[in-house]
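>>> Predicted model and sequence follow; I will ask about them next.
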Amino acid sequence: MTQRPATVRPRHRMVDRVSGILEFVARSEGASLTEIARHVGAPVSSVQGLVNGLVATGYLDERSRVYRLGAAPHFLNLVAGRGAVNRIVHDDLVRLHERTGRTSVVLAVAIGSDIVYIDHVSDDPRTAYLAERFLRRSLIRTSSGLVLMADWEPRDLWAYLETLGDDDQSRVRLLLDELESIRATDMSVLPNIAEDPELDGISIAVREGDRVVAAVGVVGRHADLARDREQIITALREQAMEWDERD
């Protein structure tokens, strides 16, 4: 029997607008209704009802016609018990950075089909910029992204991979070759898939029960990471065991 190809989950215009509003406001120091409407590309009259609803339910806060992120998103995270990421503190990354002597240590999560660094310790201005601005990157181009994708349902993984262009096909093949190994070890080691061929990473999964909710990556020059590979892997595994004991 012929298997149906994987399909990307369909988007919904209203959901796209709501998520666009929330992310835009979260990135701002406060935004007006006009600025929000311009960002999501919709008339003010259409956005007004969405914004009012988000204020009424606590997702946005409004003072003097300026909108900021409300408490509801944080509350949902607490209700969901997302302790796996919350129990990783900045000092953990500092210790890994000192212990491994690498350029950067990052804490990464998947947001839709992108990866975002939500904390970091870095000597590299490029990584610091990405992390401090919470900029989205391609999952397929980082070791942490491979760790996060390895835990996806097949339908979502296949559909995502099918959206990637020719420039990423070698990375897709590498992920598929290494998929079972990543799942078995919870690690991606030196995949050599970054835009900069001299940079690479070693990343480990952060689990909440049977789900991967984040990844911690050690990033630096490929030659340096390869030389100290076993030391870095040991440091990451020992730190992961400490996180598990904090439950």
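Structure's in. What do you need?
>>> For the rest of this, base every contact and every neighbour count on C-alpha atoms.
Fine.
>>> so the closest residue to Ile21 other than its chain neighbours is in which element?
Of all residues not flanking Ile21 in the chain, Ile36 sits nearest, at 6.4 Å (C-alpha to C-alpha, 6 or more residues apart in numbering). Assigned by DSSP states H and E, Ile36 falls within helix 33-40.
>>> Next, please give the residue ranges for the strands of the chain.
Using DSSP state E, the strands of the chain run over 60-63, 66-69, 104-111, 114-122, 137-138, 187-189, 199-208, 211-221.
>>> Out of these, indicate the one that is most buried.
Comparing the strands of the chain by mean neighbour count (mean count of other C-alpha atoms under 10 Å), strand 187-189 comes out on top with a mean of 26.
>>> First residue to last residue on stretch 108-122, what's the distance there?
Terminal residues of stretch 108-122 lie 14 Å apart, using C-alpha to C-alpha, to the nearest Å.
>>> distance between that stretch and the chain's centre?
Stretch 108-122 has its C-alpha centroid displaced from the chain centroid by 3 Å (C-alpha atoms, centre = their mean, to the nearest Å).
>>> okay, now the one to match up with it:
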Amino acid sequence: MIDRVATIMEMVARSGKGMTLTEVSKELMAPVSSTQGLMNGLVSVGYLEERDRVYTLGAALYLLNVVAGRPPVAAIRHEQLEQVHAETGLTTVLSTAVGDELFYSDHVSSDPRYAYLAEGHLRRSLLRTSAGWLLLADREQRDIWAYLNSRPAEDAERVDAFLRTLTELRETRVCMAPTIGEDDSDGVSIALRESGRTIAVLGAVGSVSDIADRREELLEICLRHAASWGLR
């Protein structure tokens, strides 16, 4: 079983553009039914991603390298986040999804709360951050519904709020101060796009009042930097 999982991941990695279930099954010389179970399991834990029935490597592999202190070369350098932080004066975070959770892959901040989350590689709910809303909105509709249907009753108001904003999120790739956090914090976040998909989310995070007073300014700063990186 472990050999087969490793083979699947290597095949998908070497394919360049991803593989369909049929292609993987054929290469493994295994039934589609058993291959589907393995693929579903790898997607659920973030080792693979599935879009339009094509499987590509997921963000969990990146996370393992980060936790081990061996981060791979990323599209966004830490120095670039520092430039955003210098203009905003607020905590600047780079977020991605692993399975059904969000984690901060990099940050610039003097706030120990965000340093704790980022440096500890702690996962957060996609529904409780502006970055998480963008990462969730980028998924296929069936996957969004499946995720929302699995949420606990305490998230009902957040689910409703997300659904009211979903069309706008998908059109603009911007989430401005949704006020959905668990403390007195909020954010302006933008999707960083490459080859038609969101690869990460850039966000400026601060108190609810700070964000409300500066949301348009913060959005302009984030959009300008993302455009200069070629990721919009």
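Arrived safely. As the structure is a prediction and not an experimental result, all values here were calculated from the model.
>>> tm score of chain vs chain?
Taking TM-score structural alignment, normalised by the length of the second structure as the basis, the two superposed chains have a TM-score of 0.70; 183 aligned residues with a C-alpha RMSD of 3.1 Å.
>>> ok, back up a step: in the second structure, point out the residues matching the helix holding Ile36 of the first structure.
Taken onto the second structure by TM-score structural alignment, helix 33-40 of the first structure occupies no residues there; it is unmatched.
>>> buried residues in that helix?
By 16 or more other C-alpha atoms under 10 Å, the buried positions in helix 33-40 of the first structure come out as 33, 35-37, 40.
>>> In the first structure, point out the residues matching stretch 164-179 of the second structure.
Using TM-score structural alignment, stretch 164-179 of the second structure pairs with 177-192 in the first structure.
>>> Can you give me the buried ones in stretch 75-92 of the first structure?
Across stretch 75-92 of the first structure, burial judged by 16+ other C-alpha under 10 Å covers 84-85, 88, 92.
>>> any idea what sits nearest Asp100 of the second structure, other than its immediate chain neighbours?
Nearest in space to Asp100 of the second structure, with sequence neighbours left out and distances taken as C-alpha to C-alpha, 6+ apart, is Leu126 at 7.0 Å.
>>> since we're on the alignment partner in the first structure of that neighbour, how many residues are nearby?
Using TM-score structural alignment, the equivalent of Leu126 of the second structure in the first structure is Leu139. By the measure other C-alpha atoms under 10 Å, the count of residues near Leu139 of the first structure is 22.
>>> Please tell me how far the residue nearest to Ile21 of the first structure sits from Asp91 of the first structure.
Note on Ile36 of the first structure: its distance to Asp91 of the first structure, by C-alpha to C-alpha, is 36 Å.
>>> what do you get for Gly217 of the first structure?
Taking C-alpha to C-alpha, one finds Gly217 of the first structure at 15 Å from Asp91 of the first structure.
>>> quick one: the longest helix belonging to the second structure to strand 197-206, angle?
Longest among the helix segments of the second structure by residue count, using DSSP state H, is helix 208-228. Interaxial angle of helix 208-228 of the second structure relative to strand 197-206 (axes from the mean of the first three to the mean of the last three C-alpha atoms, to 10 degrees): 140 degrees.
>>> Helix 208-228 of the second structure maps to which residues in the first structure?
With TM-score structural alignment as the criterion, helix 208-228 of the second structure aligns to 222-242.
>>> quick one: the longest helix of the second structure to the first structure mean distance?
Mean deviation of helix 208-228 of the second structure relative to the first structure after superposition (mean C-alpha distance after the TM-score superposition for the first structure): 0.7 Å.
>>> The residue nearest to Asp100 of the second structure: what's it in contact with?
Leu126 of the second structure sits next to 97, 100-102, 132-133, 135-136 when contact means C-alpha atoms under 8 Å, 6 or more residues apart in numbering.
>>> May I see the residues you listed arranged in TSV, with distance to Leu63 of the second structure as well?
Shown next, in TSV, are those (distance: C-alpha to C-alpha, whole Å):
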residue	distance to Leu63 of the second structure
Ala97	10
Asp100	14
Glu101	12
Leu102	11
Gly132	16
Trp133	20
Leu135	16
Leu136	18
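>>> burial count for Lys154 of the first structure?
Careful, residue 154 of the first structure is Pro; it's not Lys. 12.
>>> which residues touch the counterpart of it in the second structure?
In the second structure, Pro154 of the first structure lines up with Gln141, judged by TM-score structural alignment. For Gln141 of the second structure, no contacting residues are found, by C-alpha under 8 Å, 6+ apart.
>>> His121 of the second structure against Glu101, yeah?
No. Taking contacts as C-alpha atoms under 8 Å, His121 of the second structure lies outside contact range of Glu101: 11.3 Å.
>>> Just give me the neighbour total for His12 of the first structure.
Neighbours of His12 of the first structure (other C-alpha under 10 Å): 8.
>>> All good on my end, thank you.
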